[in-house]
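[1] Sequence first, then the predicted structure:
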Amino acid sequence: MDGNQISMLKKIMEIEFTCIDLNLYLDTHPEDQKALQDYNYYSNQLSMLKQQYEQFYGPLMVFGHSQSQYPWKWVDDPWPWEIEY
């Protein structure tokens, strides 16, 4: 696993955390327009980053969430607990 791949995974985790945090906040503050704008911004950023990652390194999720190039790429990457950050 190269440094760029690890960097992209870290950024994906950071943005996912931000989306989760904003999602929880919006559950109790649904009228907060700024929070909703932030959520939509980060959700879009996350989608683009995941798409970029998958183009270079293969799928992040299975069960129909991510497509794979031939041959099946899911088993090529190390499992999350095997990655040294």
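    In hand now; what should we look at?
[2] contacts and neighbour counts: CA atoms only from here.
    OK.
[3] Which elements pack onto the helix or strand containing residue 42?
    Here residue 42 sits within helix 33-57, counting by DSSP states H and E. If contacts are counted by 3 or more Cα pairs under 8 Å, 6 or more residues apart in numbering; DSSP states H and E, helix 33-57 sits against helix 3-28.
[4] another one to put next to it:
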Amino acid sequence: MKPEKQLMLLRKIQEMEFVAIELNLYLDTHPCDDDALNDFNCAVEMLKKYKEKYECEYGPLLNFGFGGLSRQPWQWAQGPWPWEL
């Protein structure tokens, strides 16, 4: 994939993280809102898929075991890192 596609996928991850956080905050004060809960669960599933796709193609987003398994060689040390894009 080209760097533009990597950036687009990273942007989707950021967007879904924002949606999940906002819905999480909303659900803290409206725990019985079934529509919001459904939206939250959908956002979390989409976020999980985007992260899995990114890590499969470009390596881990996080280190210290939070980013899943690494291929050979150790991927965390290979750049560019997500914040360098």
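    Here it is on my side, so go on. Since the structure is predicted, the reported quantities are computational estimates derived from the model, not experimental observations.
[5] if we can go back for a sec, mean per-residue distance, the helix holding residue 42 of the first structure versus the second structure.
    Compared with the second structure after the fit, helix 33-57 of the first structure shows a mean deviation of 0.4 Å (mean Cα distance after the TM-score superposition for the first structure).
[6] so that helix corresponds to what in the second structure?
    Aligned using TM-score structural alignment, helix 33-57 of the first structure spans residues 34-58 in the second structure.
[7] Could you tell me which residues within the matching stretch count as buried?
    By neighbour count on 16 or more other Cα atoms under 10 Å, the buried set for stretch 34-58 of the second structure is 36-37, 40, 43-44, 46-47, 50-52, 54-55, 58.
[8] From the structure, what's the count of residues near residue 82 of the first structure?
    Neighbourhood size, residue 82 of the first structure [other Cα atoms under 10 Å]: 8.
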